[in-house]
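[1] What would the 3D arrangement of this be:
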Amino acid sequence: MAKTLGEMELTDHNKSSLFEEGVLDSLLSLWSHGEIEVKQAGVKALLNLSSLPKNGQEMIRKSVMRPMLDTLYRHTSSQSLRELVAATITKLAFSASIETLVSLFDDDEDIYELFSLVNVNGPAVQQSILQAFCAMCKSPSAASVKAKLAQCSAVQVLVQFCGMAIQLFGQMQSNYSVA
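    Predicted coordinates for the structure are as follows:
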């Protein structure tokens, strides 16, 4: 079921109906499963369903962030699983930016934890985490997120990432104009 939900193109009505029928609890139970393929299918389904902000907000209320952060932090998790989790966190961050009563994190330490993962994961995960922070910085809790980022060395790291992105963009442009 999870694999099918992760691969199907669903309408917003279908996504909403699935949540109303209680699919979230079934998908969350897959986190405790030992097989990586089962976890990946569950996360892929959550990613698909989280594109509807109402569903994303419900996922946040059901405390899905803690297992997601734990999965990203665990070096034993496969890269593809971490990429799916990071993409889902990005969708949840956008959902939280819409609703004033939903906070993506239970604890301010989670902000530090997520940001620390920017340095230890591959490009796809890094991109998703940075997109999540962009969404959080546009949310009703933006002042709090920005203050927490300023307290850690996040500003220097972001400047470093921006510098690398500008350099890569310049290289891509020069390669394109030569060809």
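
[2] all contacts plus neighbour counts: C-alpha atoms, from now on.
    Noted.

[3] how far does the helix of greatest length in the chain sit from the chain's center?
    If you go by DSSP state H, the chain has its longest helix at helix 154-178. In terms of CA atoms, centre = their mean, to the nearest Å, the centre of helix 154-178 is found 23 Å from the chain centre.

[4] got it, and stretch 124-132?
    The chain centre lies 7 Å from the centre of stretch 124-132; the measure is CA atoms, centre = their mean.

[5] all strands for the chain, in order.
    Here the chain has no strands by DSSP state E.

[6] related to what we said a few turns ago, what are the buried residues along the longest helix of the chain?
    Neighbour counts over helix 154-178 (16 or more other CA atoms under 10 Å) mark 154, 161 as buried.

[7] Need the residues that contact that helix.
    Identification of contacts with helix 154-178 by CA atoms under 8 Å, 6 or more residues apart in numbering yields 115, 149.

[8] this one next, for a side-by-side:
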Amino acid sequence: MSKRVIIMNFDVESQAYQAFSEVKKLHVGRQIKGEQMAVITHNNDGAHQFKINDFLDFTGNDHTSKDSLIGMVIGILGGPLGVLLGWFAGSLIGATQDAKEIQGAQSIFEFLTEKIAEGQTGLIMIAEEDDNRQLNHLIMNDLGGEITRLEYENVTKEIEKAKAVEKKVKEAANDAWMDDKKNTDTN
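    As a prediction, the model looks like this:
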């Protein structure tokens, strides 16, 4: 059994909600073993924010959307690192010392912004799969959507990289702010 982060995208918003409902039924029928699932929207307001519209923790651990892996991904996308790196409009960093580290941290986030484009609504689910046929049939055949599977371990590694880079960026910004303040105070 392989634990995966599954991204599902659709042409029509209502299909994402229908998929959310149908996937719950697959879980109840033990046809899939889900951990968490969320309906997310990539806002079409120019701010490039993602919003979690509905969230379900299948495990019964009462995770909220914010303390879930899905919430972490969405938080990083909408946080200062996502804005700084310009995941939506190309990198603003350029050729810095940390460019390779930053580039590695971008892949899951860039991928998500490509799959669920501005104005679109989709699903993200964390699940263990023995057989992916039921979910594939539902998403691709019944609802006409796309489905992409990413290895859970790879996604968690990328989140950790992004958090580390975000911490460095915050520290560097704080140091620069304090240096500027010292220079202003001494003049």
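
[9] TM-score them against each other, please.
    Superposed pair, TM-score by TM-score structural alignment, normalised by the length of the first structure: 0.25. Supporting alignment: 85 aligned residues with a CA RMSD of 5.8 Å.

[10] Could you say which helix or strand holds residue 23 of the second structure?
    When elements are assigned from DSSP states H and E, residue 23 of the second structure belongs to helix 13-28.

[11] Which is the succeeding secondary structure element to that helix?
    Note on helix 13-28 of the second structure: by DSSP H and E, the next helix or strand toward the C-terminus is strand 33-42.

[12] Mind giving me the packing neighbours of the next helix or strand after that following strand?
    Where DSSP H and E defines the elements, the next helix or strand beyond strand 33-42 of the second structure is strand 50-57. Packed against strand 50-57 of the second structure by the contact rule (3 or more CA pairs under 8 Å, 6 or more residues apart in numbering; DSSP states H and E) you find strand 33-42, helix 69-78.

[13] JSON lines for those, including distance to residue 121 of the second structure?
    Formatted as JSON lines, those follow (distance: least, CA to CA, whole Å):
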{"stretch": "strand 33-42", "distance to residue 121 of the second structure": "4"}
{"stretch": "helix 69-78", "distance to residue 121 of the second structure": "13"}
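
[14] Of those, which is nearest residue 179 of the second structure?
    With CA to CA, the closest approach to residue 179 of the second structure among those belongs to helix 69-78: 26.8 Å.

[15] tilt between that closest one and strand 50-57?
    Note on geometry: by axes from the mean of the first three to the mean of the last three CA atoms, to 10 degrees, helix 69-78 of the second structure and strand 50-57 are set 170 degrees apart in direction.

[16] The residue nearest the centre of the first structure: what's it in contact with?
    Among the residues of the first structure, the one closest to the centroid is residue 89, at 1.7 Å (CA atoms, centre = their mean). By CA under 8 Å, 6+ apart, residue 89 of the first structure lies in contact with 65, 68, 128, 129, 132.
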